[in-house]
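Student: Take this sequence and fold it.
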Amino acid sequence: MRRIGLVVNPIAGMGGRVGLKGTDNKVEEARRRGADPRSPSRARAALEHLGEQPTEVDLYTYGGEMGEDEAVAAGFSPTVVGHPDGEETSAADTREAVRRLLEADIDLLLFVGGDGTAVDVAETLADAGTEVPILGVPGGVKVYSSVFAVTPRAAGRIAATFDRTETREVNDIDEDAYRGGDVTTELKALAEVPVGDEIQSSKQIGGGTVEALAEAVAGDILDDEVRTTPSSRAGRDAAGSGGATYVLGPGSTVDAVKTELGFNGSPLGVDVWRDGDVVAADASESDILDHLGERNVVVVSPIGGQGFIFGRGNDQISPAVIRRSEIEVIASKQKLDDIGVLRVDTGDPRLDERLRGWQRVRVGKFERRLLKVV
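Tutor: The predicted structure is shown next:
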């Protein structure tokens, strides 16, 4: 019998699809923009897969939307060790939940959220002087730490089957600086984490020049507009008129493309380009959908050290956007050598399955390489 503790940060990830790049101090703004909670559904996906494993599990959790609701929905009859103080949960609730779960003598603490939640969990364990292993179900916008499974389903599988642990990093960034385009990770804690092939690496920042690649990609975008766009701008106000709509994702590689196109992009956000203009800057999911036309191209680059092309830091490029678009993946050769494979975690299992397989990745003006999406 494996005793597993579960804590869910129900507001983690709400800021992603509405373009806030996180939820720290932005919960009400996310709700005003129409954000829906992301963590509960990802918690259920992890728990449903956990329940399918042959290992017997005794599940302990916190009350309401911090774990109890998701556990019951996934078919478990959990032991509830406490309840949050108010309707709006906080980091203090997460830390108290961890303390209560430790009293239940758990073998693993499974948490759902992002890097901020990971910090709350790891620091509470350190304060308690325990090395109970932890495993993150990715539910936040920022997932830089190496304590997360690559998908919710992978988390459920690993939680049931792991037989050893290793020390890994918990990192976080300043979300206000992140929204302003400044990304600096800071090591916050170390934690014991199950060993498994489906544990993600820490995100690597930077790494190599991409100027030539960016110039080639931008040149092709501009050439495409020359081929397809009428010389006159009259009558081109409707989405889809003229050339293709380009959805330009976050990250330094795609930001270099934006620079080559002649505008200061949102380095950590999504910008939409059509007919020589930025039609939506730092766009949310709804902004992107409003501007999609007859032909749409999503341009993304995998995260260094992890390989994710969807589901980490670009939730605005949602399943609804992806289904209506062509996908152009660009990366330096060095980055591809470092990551080995590409990964997706869109939150839609059917779409993830459709995206898996061999993907052409542009690495130069003419050169492309095949890399597998796993």
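Student: hey, let's count contacts and neighbours off CA atoms from now on
Tutor: Will do.
Student: so Val272 is in which element?
Tutor: Counting by DSSP states H and E, the element that carries Val272 is strand 271-274.
Student: cool, and Leu6?
Tutor: Using DSSP H and E, Leu6 falls in strand 2-8.
Student: in that strand, what's buried?
Tutor: Neighbour-count burial for strand 2-8, counted by 16 or more other C-alpha atoms under 10 Å, picks out 3-8.
Student: ok, now how distant is the residue minimising distance to the centre of the chain from Ala160?
Tutor: The residue lying closest to the centre of the chain (C-alpha atoms, centre = their mean) is Arg312, at 2.3 Å. Noted for Arg312: a distance of 25 Å to Ala160, by C-alpha to C-alpha, to the nearest Å.
Student: hmm, back to that, I'd like the next helix or strand past the strand holding Leu6.
Tutor: By DSSP H and E, the next helix or strand past strand 2-8 is helix 27-32.
Student: this one next, for a side-by-side:
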Amino acid sequence: MSFTLGLIINPLAGLGGSVALKGSDGAETVAQALSLGAEPRAEQRAMNALVPLKGLEFRLLTWGGAMGERVAREAGFEPVVIGTPAQEPTSAEDTEHAARSLADAGADLILFAGGDGTARDICTVLGAECPVLGIPAGVKIHSGVYAITPSAAGEIVAMLIRGELVTLANAEVRDIDEEAFRAGQVRARYYGELLVPSEHRYLQHVKNGAREDEALVLDDIAADFEESMESGVRYIMGSGSTVAAIMAHLGLPNTLLGVDLIEDGQLIAADCTAQQLLALTDGYPVRIVITPIGGQGHLIGRGNQQLSAELLARCGRHSLYVVATKTKLKALQGRPLLVDSGDRDTDHDLAGLIPVHTGYRDHVLYRVE
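Tutor: I've put the predicted structure just below:
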């Protein structure tokens, strides 16, 4: 019997990322994101996940329109559509109904594009009943049920379709309070577990929220950065506590979970959107100061979608100024740093060995994939 794949797309996932809303949950947030010029990205990321499946024989089940049918047909497949969303834009209830119906229709695995909210919805109705795998498309992805990139999700599914041995294991579903997140506080909560293919080369780890007292190391990193600063350069200051320590050292206000812009020791703009960054850096020399997510190693594409592929391509790999403590790097246990800008060529250009500033006049070379 051939492999049966279920496909669900949350077309609103990730909508708030590029416009600095730090999430996409709720109708009001969706409306605000669209009014600010946000463009849906989940369907394109689902398309990237389907590319490795071309030429393989399997049965594809999905829901109508933007929840899967449109992308499946554009990718060259002939899906069986077993349901349609009750409303536009789609809702959490649509995701839940789709997951339940795909499992009941005999899907061997459900591939879904979304963020932590989407994983929560699926966990609510399925738990560990049916194997699932997430295509990362959300703003905040703390759960361990997602592949590291859309293409990696496709590679895992291809392995299953070809009949290769892939271990299944339970993985945590976590989500945060978006209102607290927008106020600069991370409150992640455990919501349950989903059954996922445990292929560690391609599967994302749960975000590590543990904090250690590394004040002296952070002071050294900040002092080293301050000495390196050049007049007339616009510095894009990414999210995270390591970059926040640099901003505190400089005596500047900081958006802990957003992206700020500084020049010559002054704050130019706070909590910038993707379009603002493009406009405010046009014609200027630029450095992008970022730190990887602890436990995961994501450098681009998790919580900093304001750093668009267009911006990264324009600024180039040489513009990245990566900061991290050695403790954070050691916690990765040799796994590479990850980039997932949404553009394959840009990700390829960012890959390779990159200096990571780990102290005062101290850096290490670390691999980026």
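Student: Would you report the TM-score computed for these chains?
Tutor: Here the TM-score for the pair of chains, by TM-score structural alignment, normalised by the length of the second structure, is 0.93; 354 aligned residues with a C-alpha RMSD of 1.5 Å.
Student: Out of the buried residues of strand 2-8 of the first structure, which comes closest to Thr346 of the first structure?
Tutor: Val8 (19.0 Å; C-alpha to C-alpha).
Student: That closest one matches what in the second structure?
Tutor: If you follow Val8 of the first structure across to the second structure using TM-score structural alignment, you land on Ile9.
Student: what sits against that match?
Tutor: 42-43, 46, 66-68, 112-114 (C-alpha atoms under 8 Å, 6 or more residues apart in numbering).
Student: So which of these sit within helices?
Tutor: 42-43, 46 (DSSP state H).
Student: now that we have these, which one has the most neighbours?
Tutor: When neighbours are counted by other C-alpha atoms under 10 Å, Ala46 leads those with 31 neighbours.
Student: Now that residue. Nearest residue, chain neighbours left out?
Tutor: Ala113 (6.1 Å; C-alpha to C-alpha, 6 or more residues apart in numbering).
Student: got JSON lines for the ones in helices among the contacts of Ile9 of the second structure, with distance to Asp177 of the second structure too?
Tutor: Converted to JSON lines, these look like this (distance: C-alpha to C-alpha, whole Å):
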{"residue": "Ala42", "distance to Asp177 of the second structure": "21"}
{"residue": "Glu43", "distance to Asp177 of the second structure": "25"}
{"residue": "Ala46", "distance to Asp177 of the second structure": "26"}
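Student: What's the match for the residue nearest to the centre of the first structure in the second structure?
Tutor: By TM-score structural alignment, Arg312 of the first structure lines up with Arg302.
Student: thinking that match is in contact with Val139, fair?
Tutor: Yes - counting by C-alpha atoms under 8 Å, Val139 is a contact partner of Arg302 of the second structure at 6.3 Å.
Student: what lines up against Asp24 of the first structure once you look at the second structure?
Tutor: Under TM-score structural alignment, Asp24 of the first structure pairs with Asp25 in the second structure.
Student: didn't its match look like it was pressed against Thr118?
Tutor: No - in this structure Asp25 of the second structure lies outside contact range of Thr118 using C-alpha under 8 Å: 9.4 Å.
Student: So the two - more neighbours on which side?
Tutor: Thr118 (27 against 22).
Student: what residues does the one helix or strand that one maps to touch?
Tutor: Thr118 of the second structure is part of helix 116-126 when elements are defined by DSSP H and E. Residues from elsewhere that reach helix 116-126 of the second structure, judged by C-alpha under 8 Å, 6+ apart: 10, 13, 25, 92-93, 95-96, 99-100, 134, 138, 140-143, 145, 173-175, 191-194.
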